[in-house]
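1. Kindly generate the corresponding structure for this input.
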Amino acid sequence: MLTKRSLGEQAFDMGNAILMVLISLITLYPLIYVLFSSLSDPHYVVQNRGLLLFPHGLNFDSYKMVFRNPNILTGFGNTFFYVTVGTGLNILLTSLGAYALSRKNLMLKNPIMFLIVFTMFFEGGLIPLYLLMRNLELLDTRFAVILPSAISAFNLIIMRTAFQTVPESLEESARIDGAGDWTILFKIVIPLSMPVVAVMILFYGVSHWNSWFLATIFLQKREFFPLQVILREILISNDTNAMSVGVGTSDQMAIGETIKYATIIIATVPILFLYPFLQKYFVNGVMVGAIKE
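-> Below is the predicted model:
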């Protein structure tokens, strides 16, 4: 049955819609500005610092120069390795830990959970972590970037809570049929918790894609640098000379600005394509993993 809405309710909905549109535009404009700047004429970008609502003098030279830099392609390859291998390891270890902690008959369950939560507030620090990586002979290896963040305590708690919502009757039926813990985990619990697993893939994947700090601490070989470290060098160190070879001295500063913008877009766009595929699981996954009835 449809009810007639009052004028105040209609005005509130309209005002709410306008407010949300404005917030969306404010949020999106920095990315739009970077995109249009990377496609604009370099001299226009340097001389004009105001609003940019469309590309001025459509120009793709910045992107061509970025891809001339072999460090960009190497960084892409390394980042792809860190995201795929790191996220796979994250999901595996987090699932194993969450499944064990979701069992009611686990010995010392509460003390273990206390220690896990404790790590969310206190940690050993950077120097002990560096010494640990050195003693394990992991410095200047890709696993020095992956292993320190193999499990997130926050994500572990979310997945544990989600696993606890799986009906016990399913597990009992599976055990009667002779299934063990490995079968129950991979054929019952995880398939029934796919929204949470999808959210974990998103959390871990974005974290690996944006990670740069551990690489700067543990890696000295440039062939292992992720894309974000290369991007950091270009933006902070203003190192665009290698990509602007063949450009006149007077134009290097101008083209250097658009190269920075183009590098930001190249480093941002790939991870944005991951969101549409996982968006439908996001709210459901977080709510299931965060709330226990």
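2. For the rest of this, base every contact and every neighbour count on C-alpha atoms.
-> Noted.
3. Can you list the residue ranges for helices in the stretch 101-250 of the chain?
-> Along the stretch 101-250 of the chain, counting by DSSP state H, counting those that start in this stretch, helices occupy 109-118, 126-135, 143-146, 153-164, 168-176, 181-184, 190-192, 194-210, 213-218, 227-236, 249-272.
4. Following up with a second sequence; could you model it the same way so I can compare the two?
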Amino acid sequence: MSTQISPAGPVPAGPQPAPRLRRRHPQRPTWEEPPSFLGQLGKGTALTLLVLAVLFPMWSVVVTSLSSRETINDTGGMVVVPREIDLSAYFSIFSGGTITQAVWISTLVTVAGTTVSLALTVLAAYGLSRPGSVAHRGLLFLFLGTFLIFPGLVPSYLVVTGLGLKDSLWSLILPSAISVFNLVVIRAFFMNVPGELLDSARIDGAGEFRILWTIMLPLSRAVIAVVGLFYAVGYWNAYFNSVLFIDDNSKFPIQRVLQSYILAGQSPNVSGSSISVPGVTAYPPTLAVKMAVVVVTVLPAVIAYPFVQRHFTKGVITGAVKG
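-> Presented below is the predicted three-dimensional model:
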């Protein structure tokens, strides 16, 4: 093989390998390098498209719920560009009809269910986080076994019916009162509390309930707020339990009413009387009423999330299972 003479010494002839790209900071790993301009542009474009894909349907739903019959007829369906504000759909659903009753039922189930679920989950998590508690290991495996074994719809229906909960609002709360995932998260947080703190409280004469109320709950405020949001959103969006256990139309939650209006194609049954409000049409269009129900269904979760968002990351990461 022939060689060429260079000031630095002999260099083999022939194709030379491409020079290796040098990083801007060789002392740092590749994944810690700042992104390039094209990388930032691509991420920004992808995030913008994702946000538009989420916000555009919501915008169309809100605008349609505030549109008049003439606007909906002119567009032939969903409205994107608003022309005027017509609140007749909202006056209709909150004037004492089926939707008003369903909103109150969902609110009651959400408040009562979240309270019951948080109380049971915190008590169970605290008991399972204490190594010396009675049947600690057996109960823990019993809870964790529900991740792998689900009894099925028929046994669940037979149990609820056998307990006399059919057509009762408790049938929307008790079957899903404890989420094992939330229990594991709170238990992991309780186990991270220093044992010396609890021992000092016991030396001062505090019992287990006093320790839970005055020490554990104030320390776990973030994780309990996040778990409470999970429970509240779950109860508000609960639909399938009402299909199984509720036959009385007056006890339908808002999600069941929404299903009958949107999917089953039924016409919204509002108060039955015309709306006599200045500037509001007497009989709102059916599509506007349906979209107003969708807005009312989504609005509570949208309002509640900002108040819990500051605890979200801290609560989930602090209560997560470390591996």
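5. Could you get me the TM-score between them?
-> After superposition, the two chains reach a TM-score (TM-score structural alignment, normalised by the length of the first structure) of 0.88; 287 aligned residues with a C-alpha RMSD of 2.8 Å.
6. Please produce JSON lines containing the helices of the stretch 101-250 of the first structure, extended by distance to residue 283 of the first structure and mean neighbour count.
-> Listed next are those as JSON lines, based on distance: least, C-alpha to C-alpha, whole Å; neighbours: other C-alpha atoms under 10 Å:
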{"stretch": "helix 109-118", "distance to residue 283 of the first structure": "23", "mean neighbour count": "12"}
{"stretch": "helix 126-135", "distance to residue 283 of the first structure": "34", "mean neighbour count": "13"}
{"stretch": "helix 143-146", "distance to residue 283 of the first structure": "27", "mean neighbour count": "22"}
{"stretch": "helix 153-164", "distance to residue 283 of the first structure": "13", "mean neighbour count": "23"}
{"stretch": "helix 168-176", "distance to residue 283 of the first structure": "24", "mean neighbour count": "13"}
{"stretch": "helix 181-184", "distance to residue 283 of the first structure": "25", "mean neighbour count": "15"}
{"stretch": "helix 190-192", "distance to residue 283 of the first structure": "16", "mean neighbour count": "16"}
{"stretch": "helix 194-210", "distance to residue 283 of the first structure": "9", "mean neighbour count": "21"}
{"stretch": "helix 213-218", "distance to residue 283 of the first structure": "29", "mean neighbour count": "16"}
{"stretch": "helix 227-236", "distance to residue 283 of the first structure": "28", "mean neighbour count": "18"}
{"stretch": "helix 249-272", "distance to residue 283 of the first structure": "17", "mean neighbour count": "18"}
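7. Can you tell me which of those helices is nearest to residue 89 of the first structure?
-> helix 143-146 (8.5 Å; C-alpha to C-alpha).
8. Counterpart of residue 84 of the first structure over in the second structure?
-> By TM-score structural alignment, residue 84 of the first structure lines up with residue 111 in the second structure.
9. and that match, what does it touch?
-> residue 232 (C-alpha atoms under 8 Å, 6 or more residues apart in numbering).
10. what secondary structure does residue 96 of the second structure sit in?
-> coil (DSSP: H, G, I helix; E, B strand; the rest coil).
11. Would you check how far apart the closest residue to it other than its chain neighbours and residue 86 of the second structure are?
-> Distances taken as C-alpha to C-alpha, 6 or more residues apart in numbering place residue 271 nearest to residue 96 of the second structure, at 5.4 Å, with adjacent residues excluded. Using C-alpha to C-alpha, to the nearest Å, residue 271 of the second structure is found at 18 Å from residue 86 of the second structure.
12. just residue 189 of the second structure next, same as before
-> Taken as C-alpha to C-alpha, the span from residue 189 of the second structure to residue 86 of the second structure is 49 Å.
13. What residues does the aligned partner of residue 179 of the second structure in the first structure make contact with?
-> In the first structure, the residue matched to residue 179 of the second structure (TM-score structural alignment) is residue 152. Residues counted as contacts of residue 152 of the first structure (C-alpha under 8 Å, 6+ apart) are residue 94.
14. burial count for the residue nearest to residue 96 of the second structure?
-> Neighbour count for residue 271 of the second structure, taken as other C-alpha atoms under 10 Å: 17.
15. so who does it touch?
-> 92-93, 95-98.
16. Generate the PyMOL command that creates a selection of the buried members of these.
-> Listed next is the PyMOL selection for buried residues among these, using 16 or more other C-alpha atoms under 10 Å:
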select buried, resi 92+93+95+97+98
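17. Out of the contacts of residue 271 of the second structure, which two sit at the greatest distance?
-> The widest separation within the contacts of residue 271 of the second structure (C-alpha to C-alpha) is 10.2 Å, between 92 and 98.
18. Pull up the overlap in contacts between the two.
-> With C-alpha under 8 Å, 6+ apart, residue 92 of the second structure and residue 98 have common neighbours 270-271.
19. which position in the first structure aligns with residue 228 of the second structure?
-> Taking TM-score structural alignment, the alignment pairs residue 228 of the second structure with residue 201 from the first structure.
20. Noted, bye for now.
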